[in-house]
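# this one's sequence-less:
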């Protein structure tokens, strides 16, 4: 009888563990063109799917923004409006310097970040 309780407890604990969102695989540093960079870290609140995005997103603009997983994207707002980071390749960024890259995150045409 005790083995049944042990097995049931293990199954219940496993069922309670949330599956991390696919966007957790994006944690770390991503590089764009001309000094643009994106650093994705877990948010300080520790909630699954919440992120801290540190970005140099133009030659003159940079900041740190709160992001949240939304399916296979991270949504965030910065001074130029609401945006989504979505997976893509270098061609999807619209930037010839990233065209041969395969592992990228795209904000909008002309703005993307890649890593090897």
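Received it, and whenever you're ready, just let me know what you need. Every value quoted in this text rests on a predicted model; they were computed, and no experiment measured them.
# okay, CA-based contacts and neighbour counts for the rest of this
Will do.
# ok now the helix or strand encompassing residue 30, how far from the chain's centre?
Following DSSP states H and E, one finds residue 30 within strand 28-31. Its chain's C-alpha centre and that of strand 28-31 lie 10 Å apart, by C-alpha atoms, centre = their mean, to the nearest Å.
# please list the outside residues in contact with it.
Strand 28-31 has contacts (C-alpha atoms under 8 Å, 6 or more residues apart in numbering) with 37, 38, 39, 40, 41, 104, 113, 114, 115.
# putting a second one here so we can go through both:
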């Protein structure tokens, strides 16, 4: 009787140990598959809002979490595009040409009107928008 109780106790301990390891394995796998909620919003979400350029031009970003509505106001008027997070920037297509919005300084925009600015976004050299 004593032996069967010991065997039963040993079996229960073994089962609890295996179950505990299995749960830890699943938790580790879940953490590797899905990042914490705070990490899921890309840095580009900080760019939401309006960015101004010279002569009444602007860039406005709405949305978030990797999906954006990009509005570009140039001398011909505003145009809207669908954007998405790509490699630290926001990609969109304009007139069949792929574009990527990147964080830059005013000098990096290539525009003399923005050269002294610090916090800017550039679509391409000569097309930039700033907040400061």
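That came in fine, so what should we check first? This one's a predicted model, so the numbers in the text were calculated from it and none came from an experiment.
# quick one: map residue 68 of the second structure onto the first structure.
Using TM-score structural alignment as the criterion, the counterpart of residue 68 of the second structure in the first structure is residue 51.
# in the second structure, what residue spans correspond to strands?
Taking DSSP state E to define them, one finds strands in the second structure at 49-52, 58-64, 67-74, 77-86, 89-94, 97-104, 120-124, 127-130.
# so where's the longest helix in the second structure?
With DSSP state H setting the assignment, residue counts place helix 2-33 as the longest helix in the second structure.
# just checking, what packs against that helix?
If you count contacts as 3 or more C-alpha pairs under 8 Å, 6 or more residues apart in numbering; DSSP states H and E, helix 2-33 of the second structure packs onto no helix or strand.
# just the strands of the second structure: most buried one?
Mean neighbour count (mean count of other C-alpha atoms under 10 Å) peaks for strand 127-130 among those, with a mean of 25.
# what do we get in the second structure for residue 37 of the first structure?
In the second structure, residue 37 of the first structure lines up with residue 58, judged by TM-score structural alignment.
# again, but for residue 87 of the first structure
Counting by TM-score structural alignment, residue 87 of the first structure lines up with residue 103 in the second structure.
# quick one: that match from residue 117 of the second structure, how far?
12 Å (C-alpha to C-alpha, to the nearest Å).
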